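In: model this:
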Amino acid sequence: MNIGGGAKVSNMRALVVDDNMVNQTIHHRLLQNLGIENQVVKNGKEAVDVHSSGKYFDLILMDMDMPIMNGIEATRTLRAMGIRSTIAGVSTRSLDQEKQEFMEAGLDDYQEKPLTKAKLVSILHKINHSG
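Out: Next up, the predicted model:
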């Protein structure tokens, strides 16, 4: 997997978990532009349901504030299910206490919105070096 220059990342699947349509579109396009197949769901419960149905993702971009099941709860649930995917929290929250709680839920990385190509590539490098 090479993420340098204009290289595409092949055979990688990502899940975008965000209730905001604009963020869904931005994250979907950023991933698509890097050649990463991705699916979008609008809350943590849908993310858990998708995994329960047997799908696997290399990367999960998880929003913190969502209806039904928030990102912290969803991350804890996915980890409890044995999901080992890289989960990156993506949120507008900047309070250290909130970030800390999100990280402790089982995140591998945390990025503040808006997510940019540079931030996404930074997350992808972590996947590349850990796997």
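In: only C-alpha atoms for contact and neighbour calcs from this point on.
Out: Will do.
In: what residue is smack in the middle of the protein?
Out: With distances taken as CA atoms, centre = their mean, residue 61 lies nearest the centre of the chain, 1.2 Å away.
In: my read is it is in a helix, agree?
Out: No: under DSSP: H, G, I helix; E, B strand; the rest coil, residue 61 falls outside any helix and is assigned strand.
In: so it touches residue 89, yeah?
Out: Yes: contact criterion CA atoms under 8 Å: residue 61 and residue 89 qualify, at 6.0 Å.
In: Would you mind confirming that residue 112 makes contact with residue 90?
Out: Yes: with contact defined as CA under 8 Å, residue 112 reaches residue 90; the gap is 5.5 Å.
In: Pick out whichever of these two has more residues nearby.
Out: Remark: of residue 112 and residue 90, residue 90 carries more neighbours, 27 against 15, as counted by other CA atoms under 10 Å.
In: In three-state terms, label that one for me.
Out: When classified by three-state DSSP, residue 90 comes out as strand.
In: for the chain, what spans make up the helices?
Out: 21-33, 44-52, 71-80, 96-104, 117-130 (DSSP state H).
In: what's the closest of those to residue 15?
Out: Distance to residue 15, taken as CA to CA, is lowest for helix 44-52 among those, at 7.8 Å.
In: how far off helix 71-80 does that closest one point, in degrees?
Out: For helix 44-52 against helix 71-80, the angle between stretch directions is 20 degrees (axes from the mean of the first three to the mean of the last three CA atoms, to 10 degrees).
In: can you give me the offset of helix 44-52 from its chain's centre?
Out: In terms of CA atoms, centre = their mean, to the nearest Å, the gap separating the centre of helix 44-52 from the centre of its chain is 13 Å.
In: One more, so I can put them side by side:
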Amino acid sequence: SDKESTIFTDKNKLNKVLSNLLENALKFTNEGKVELGYQLKDKEIEIFVKDSGIGIKPEKQKMIFERFSQAEKELSKKVGGLGLGLSIAKENAELLDGKISVISDLGKGAAFFVTLPYKPANLVSEIGKEKEKIAENKGKYTILVAEDEDINFMVLEILLVDKIKLPCNIIHAKDGMEAVELCKNNGDIEFVLMDIKMPKMDGHEATRLIKQIRPNLPIIAQTAYSSPEEKEKAFLAGCNDFISKPISKESVIAVLNHYLLAGKDTEIH
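Out: Presented below is the predicted three-dimensional model:
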């Protein structure tokens, strides 16, 4: 029934799981169909995404969820790039205390299964407890992430919230102009992770404009290019510090401790 199919979970994380699985299925299915559905199994709900696409070799099936794995790269080449979709789906499924698996025959499509704890939404007392827990962890710090690539933003979001476990609200700006407007109109923002290469307005120009409005707001440049020249450009624009892509947990912790948490009797490790 509809009541049975309404569950209590983290909507954003579940959306990331399903959107990445569906995107993957559509990308590898030139003809036929893609099917999304679910079934209840005792205390679990099993959600499936099935396609009639190219399929996956048996020896590659355990590897495709690993970030930057050879299997993922080989699969990507066939359709012009898969990115981090399956690894992000796996990470978010595990953050929901679930698991993800695949069954596939080469040339006959694939079926991905996401198994999650079944928490019916009509169990009001359970929802109340979960909401209390969420309220306790409500973001103390407001962080702006300026990043035009959705996958890169998701990786940073997972890093900050789930890996580092920083109590924070994260705001996403998709270009430099949006970042400037958000910093201008939202006084709660107290820390910025600024991608340098963005459309409409790059990170250098956005930083210059933000610093004119809010000179004390810490802005950390993030870029794939870590040459001395690039670092100098970032500092001249007004960035307080610089972290290189691919971004590591350690580099983010270091800048958070130095620029956001210093003097607040809080430190993360």
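In: quick revisit: just name the most buried of the helices of structure 1.
Out: For the helices of structure 1, the largest average neighbour count (mean count of other CA atoms under 10 Å) is found in helix 71-80, namely a mean of 21.
In: Next, count neighbours for the alignment partner in structure 1 of residue 168 of structure 2.
Out: Matched by TM-score structural alignment, residue 168 of structure 2 corresponds to residue 36 in structure 1. For residue 36 of structure 1, the number of neighbouring residues by other CA under 10 Å comes to 20.
In: so how far is residue 68 of structure 1 from residue 36 of structure 1?
Out: Using CA to CA, to the nearest Å, residue 36 of structure 1 is found at 27 Å from residue 68 of structure 1.
In: hang on, the earlier thing: in terms of contact, does the match of residue 168 of structure 2 touch residue 13 like I think?
Out: Yes: assessed by CA under 8 Å, residue 36 of structure 1 is found in contact with residue 13 at 5.9 Å.
In: Now do the same for residue 25 of structure 1: its match in structure 2.
Out: Checking TM-score structural alignment: residue 25 of structure 1 goes with residue 154.
In: show me what contacts the residue lying closest to that match once chain neighbours are set aside?
Out: Nearest residue to residue 154 of structure 2, sequence neighbours excluded (CA to CA, 6 or more residues apart in numbering): residue 88, at 7.9 Å. Counting by CA atoms under 8 Å, 6 or more residues apart in numbering, residue 88 of structure 2 touches 16-17, 20, 154-155.
In: distance between the helix or strand hosting residue 47 of structure 2 and the chain's centre?
Out: With elements taken from DSSP states H and E, the one containing residue 47 of structure 2 is strand 44-51. From the chain centre to the centre of strand 44-51 of structure 2 is a distance of 21 Å (CA atoms, centre = their mean).
In: what stretch of structure 1 does that strand fall on?
Out: Under TM-score structural alignment, there's no match for strand 44-51 of structure 2.
In: Just the buried positions in that strand, please.
Out: The neighbour-count check on strand 44-51 of structure 2 (16 or more other CA atoms under 10 Å) flags 45-51 as buried.
In: how about those residues in JSON lines, adding distance to residue 25 of structure 2?
Out: As requested, the buried residues of strand 44-51 of structure 2 are exported to JSON lines (distance: CA to CA, whole Å):
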{"residue": "45", "distance to residue 25 of structure 2": "20"}
{"residue": "46", "distance to residue 25 of structure 2": "17"}
{"residue": "47", "distance to residue 25 of structure 2": "14"}
{"residue": "48", "distance to residue 25 of structure 2": "11"}
{"residue": "49", "distance to residue 25 of structure 2": "8"}
{"residue": "50", "distance to residue 25 of structure 2": "7"}
{"residue": "51", "distance to residue 25 of structure 2": "6"}
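In: just curious, which of those residues is nearest to residue 178 of structure 2?
Out: Looking across those and measuring by CA to CA, the closest to residue 178 of structure 2 is residue 49, at 34.8 Å.
In: Assess the claim that the closest one and residue 112 are in contact.
Out: Yes: the pair residue 49 of structure 2 / residue 112 is scored as a contact, 5.2 Å apart, by CA under 8 Å.
In: What lines up with residue 144 of structure 2 in structure 1?
Out: In structure 1, residue 144 of structure 2 lands on residue 15 (TM-score structural alignment).
In: give the contact list for the residue nearest to the centre of structure 1.
Out: 14-17, 87-90.
In: again, but for residue 20 of structure 1
Out: With contact set as CA under 8 Å, 6+ apart, residue 20 of structure 1 has these partners: residue 42.
In: just to revisit the earlier point, which of the contacts of residue 61 of structure 1 has the most neighbours?
Out: Neighbour max across the contacts of residue 61 of structure 1 (other CA under 10 Å) = residue 17, 29 neighbours.
In: quick one on the thing from earlier: could I get the contacts of residue 88 of structure 2 in JSON lines, plus columns for distance to residue 213 of structure 2?
Out: Supplementary listing: the contacts of residue 88 of structure 2 in JSON lines, determined by distance: CA to CA, whole Å:
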{"residue": "16", "distance to residue 213 of structure 2": "35"}
{"residue": "17", "distance to residue 213 of structure 2": "38"}
{"residue": "20", "distance to residue 213 of structure 2": "38"}
{"residue": "154", "distance to residue 213 of structure 2": "28"}
{"residue": "155", "distance to residue 213 of structure 2": "29"}
